[in-house]
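Novice: 3D, please:
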Amino acid sequence: MIVIPAIDLKDGQCVRLRQGEMEDATVFSDDPLATARHWIEQGARRLHLVDLNGAFAGNPVNGEAVTAIAREFPSLPVQIGGGIRDLPTIERYLDAGVTWAIIGTAAVKNPQLVREACREFEGHIIVGLDAKDGLVATEGWAEVSDQKATELAKRFEDCGVSAIVYTDIARDGMMQGVNIAATLEMAHAVQIPIIASGGVSCIGDIEQLLQAGDIYGAITGRAIYEDKLDLAEAQKLCDSWKK
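Specialist: Here you go, the predicted model:
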């Protein structure tokens, strides 16, 4: 399992939200490039970038910061989500050096886009599924649908999706631990690699995910910014883990 630092971008700054609330943002840095460099120095093998403004606007807003990171660290895999609703946006990010584009809201409202993107950009598409009580949330988590996240995930089984980032929005930014049961349910529902997101608060949460098995990666944000989780230590645990 890999541990993936999150860099959430709002108005050009690195922030963390609580349960996706834009009004409840904590600013950790006004230099996204320096933040990326810090996590790379701590041993990050991949970065998870989120354009928070873009998620609400429906188109990229912090694209400049994203492309700056991708170009500064060309050997580091980067995944970006937030405001990706069409093929040209994906193409621009990939051309800038981003490795994976994450389709979130559009995957729910326009599943055909995922199929087209996987055909056009094979190996570079991740689906982001955000859920509350197992139901899919969209529009930067502002709306909760009546669709089960696991059922939607199954629709992408044969598309060639590289991974699913599964976020329990009730846990995100709350430092309350990962929803292991829901994440495992998703992992067992599909053959697509699952990246857990939301609630990672300490090394114990990483250990629980390792014990659960079948989870490809874990995204962590607030915990590493508030020094509740040591990124290097967490990745070392993953590397040495034997079931």
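
Novice: Could you use CA atoms for every contact and neighbour count after this?
Specialist: Will do.

Novice: Number of residues surrounding the residue lying closest to Val190 once chain neighbours are set aside?
Specialist: Once flanking residues are discounted, Val190 sits nearest to Lys154: 6.0 Å by CA to CA, 6 or more residues apart in numbering. Residues near Lys154, counting by other CA atoms under 10 Å, number 15.

Novice: swap in Asp158?
Specialist: Per other CA under 10 Å, the neighbour tally for Asp158 reads 11.

Novice: before we move on, what about Lys109?
Specialist: Using other CA under 10 Å, Lys109 is surrounded by 11 other residues.

Novice: what about it, distance to Ile84?
Specialist: According to CA to CA, to the nearest Å, Lys109 and Ile84 sit 12 Å apart.

Novice: cool, and Cys118?
Specialist: Distance from Cys118 to Ile84, by CA to CA: 14 Å.

Novice: who has more neighbours, the two?
Specialist: Ile84 (24 against 19).

Novice: you'd agree the more buried one is in a helix?
Specialist: No: judged by DSSP: H, G, I helix; E, B strand; the rest coil, Ile84 forms no part of a helix; its state is coil.

Novice: can you pull the contacts of it?
Specialist: Gly54, Ala55, Gly58, Asn59, Pro60, Ile90, Ala101, Ile102, Ile103, Gly104, Ala106 (CA atoms under 8 Å, 6 or more residues apart in numbering).

Novice: repeat for Ile2
Specialist: Contacts for Ile2 (CA under 8 Å, 6+ apart) come out as Arg45, Tyr216, Gly217, Ala218, Gln235, Cys238.

Novice: wouldn't the residue nearest to Val190 be in contact with His188 here?
Specialist: No: taking contacts as CA atoms under 8 Å, Lys154 lies outside contact range of His188: 10.6 Å.

Novice: now the helices for the chain?
Specialist: Per DSSP state H, the chain carries helices over the ranges 32-41, 52-57, 63-72, 87-95, 105-109, 111-120, 149-154, 180-189, 203-212, 222-225, 231-240.

Novice: Quick check: buried residues in the last one?
Specialist: Neighbour-count burial for helix 231-240 flags Leu231, Ala232, Ala234, Gln235, Leu237, Cys238 (criterion: 16 or more other CA atoms under 10 Å).

Novice: Alongside the first, I'd like the structure of this one:
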Amino acid sequence: MLIIPAIDLKDGKCVRLKQGRMEDDTVFSDDPVAMATQWVNQGARRLHLVDLNGAFDGVPVHKEVVTAIAKAHPDLPIQLGGGVRSLSTIEQYLSAGLNYIIIGTKAAEEPEFVEEACREFSGAIMVGIDAKDGMVATHGWANVTDVKATELAKRFADAGVSSIVYTDIAKDGMMAGVNIEQTVALAKACGLPVIASGGVTNLDDIKALKPYSEHLLGAITGRAIYEGQLDLAQAQALFDA
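Specialist: Next up, the predicted model:
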């Protein structure tokens, strides 16, 4: 399992939100490339990038910064989500050096788009499922649908998706622990590797996730490592043990 640092981009800066609220952000760095390097130096084996502006606007906003991060770390697997709504956007990001592209809102609204993307970019497509009380949320979490997260995940079981990032909105940025029950239930429902996101706070959360390595590819962490509540190297070592 991997512990994956999150770099959330808003207005060119590295921030963290609370429960996805754009107005409730904390700026941690004006230099996202330097922040990426910091996590790599601490042993990160993959990075999770989010174009927050892109998620709300529906178009990529941080291509320049994202490309700079990829160029700075050409051998590091990087996944990105936020504002991915077209095949051309996916192609541009992959050409820029990214390895995995996460389709979120578009996956919920047009599941067939994911299947098309998987055919076009085999092995590079991930699906981001964000949920509030088990129901799928879209458009930067601004819209909560009547679709169950587990049902949406099942839709992609045989689509060629490499993995799913599952985020519990209520937990995200709140330092309140991971919703392991729902995360594992979703992984079992679809049979795909799942990356847990939202609420990873300390080593106790890592210990709680480890028994489910059969279903989980890893866990994304943001605020906890930025505020020093979780040591990235220690967390990865615990997963490796």
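
Novice: could the contacts of Ile84 of the first structure go into a markdown table alongside distance to Val144 of the first structure?
Specialist: Converted to a markdown table, the contacts of Ile84 of the first structure look like this (distance: CA to CA, whole Å):
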| residue | distance to Val144 of the first structure |
| --- | --- |
| Gly54 | 18 |
| Ala55 | 15 |
| Gly58 | 17 |
| Asn59 | 20 |
| Pro60 | 22 |
| Ile90 | 25 |
| Ala101 | 22 |
| Ile102 | 19 |
| Ile103 | 17 |
| Gly104 | 13 |
| Ala106 | 14 |
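
Novice: Any quick PyMOL command for the buried ones out of the residues you listed?
Specialist: Here is the PyMOL selection string for the buried members of the contacts of Ile84 of the first structure, based on 16+ other CA under 10 Å:
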select buried, resi 54+55+58+59+60+90+101+102+103+104+106
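
Novice: which of the contacts of Ile84 of the first structure lies closest to Leu129 of the first structure?
Specialist: Closest approach to Leu129 of the first structure among the contacts of Ile84 of the first structure (CA to CA): Gly104, at 6.1 Å.

Novice: What residue in the second structure is paired with that closest one?
Specialist: Residue correspondence, TM-score structural alignment: Gly104 of the first structure in this structure matches Gly104 in the second structure.

Novice: show me the contacts for Asn143 of the second structure.
Specialist: Applying CA under 8 Å, 6+ apart to Asn143 of the second structure gives the contacts Ala137.

Novice: what's the matching residue for it over in the first structure?
Specialist: Using TM-score structural alignment, Asn143 of the second structure lines up with Glu143 in the first structure.

Novice: again with Asp25 of the second structure
Specialist: For Asp25 of the second structure, the residue aligned by TM-score structural alignment is Ala25.

Novice: and the residue lying closest to its match once chain neighbours are set aside, how many neighbours?
Specialist: In this structure, Ala25 of the first structure finds its nearest non-sequential neighbour in Leu17, 4.5 Å apart by CA to CA, 6+ apart. The number of residues packed near Leu17 of the first structure is 20, by other CA under 10 Å.

Novice: if I look at Leu17 of the first structure, how far off is Ala65 of the first structure?
Specialist: Taking CA to CA, one finds Leu17 of the first structure at 18 Å from Ala65 of the first structure.

Novice: Same check on Arg222 of the first structure?
Specialist: Applying CA to CA to Arg222 of the first structure and Ala65 of the first structure gives a distance of 20 Å.

Novice: Compare neighbour counts for the two and give me the winner.
Specialist: A count of neighbours by other CA under 10 Å puts Arg222 above the other of Arg222 of the first structure and Ala65, at 26 against 17.

Novice: Surely Asn179 of the second structure touches Asp168?
Specialist: Yes: counting by CA under 8 Å, Asn179 of the second structure does reach Asp168; the two are 6.8 Å apart.

Novice: what sits in contact with each of the two?
Specialist: Gly198, Gly199.

Novice: how far away is Lys13 of the second structure from Ala219 of the second structure?
Specialist: 23 Å.

Novice: In terms of neighbours, single out the busier of the two.
Specialist: Of the pair Lys13 of the second structure and Ala219, Ala219 is the one with more neighbours under other CA under 10 Å, namely 26 against 19.

Novice: Identify the residue nearest the more buried one in space, chain neighbours excluded?
Specialist: Nearest one to Ala219 of the second structure, counting by CA to CA, 6+ apart, is Ala196 at 4.5 Å.

Novice: and the one you found, what is it in contact with?
Specialist: Ala196 of the second structure makes contact with Val165, Tyr166, Thr167, Val178, Thr183, Leu216, Gly218, Ala219, Ile220, according to CA under 8 Å, 6+ apart.

Novice: The nearest residue to the second one once chain neighbours are set aside - how many residues pack around it?
Specialist: What that stands for is Tyr166 of the second structure. Of all residues not flanking Tyr166 of the second structure in the chain, Ile129 sits nearest, at 5.0 Å (CA to CA, 6+ apart). Applying other CA under 10 Å, we find 26 residues neighbouring Ile129 of the second structure.

Novice: Okay then, goodbye and thanks.
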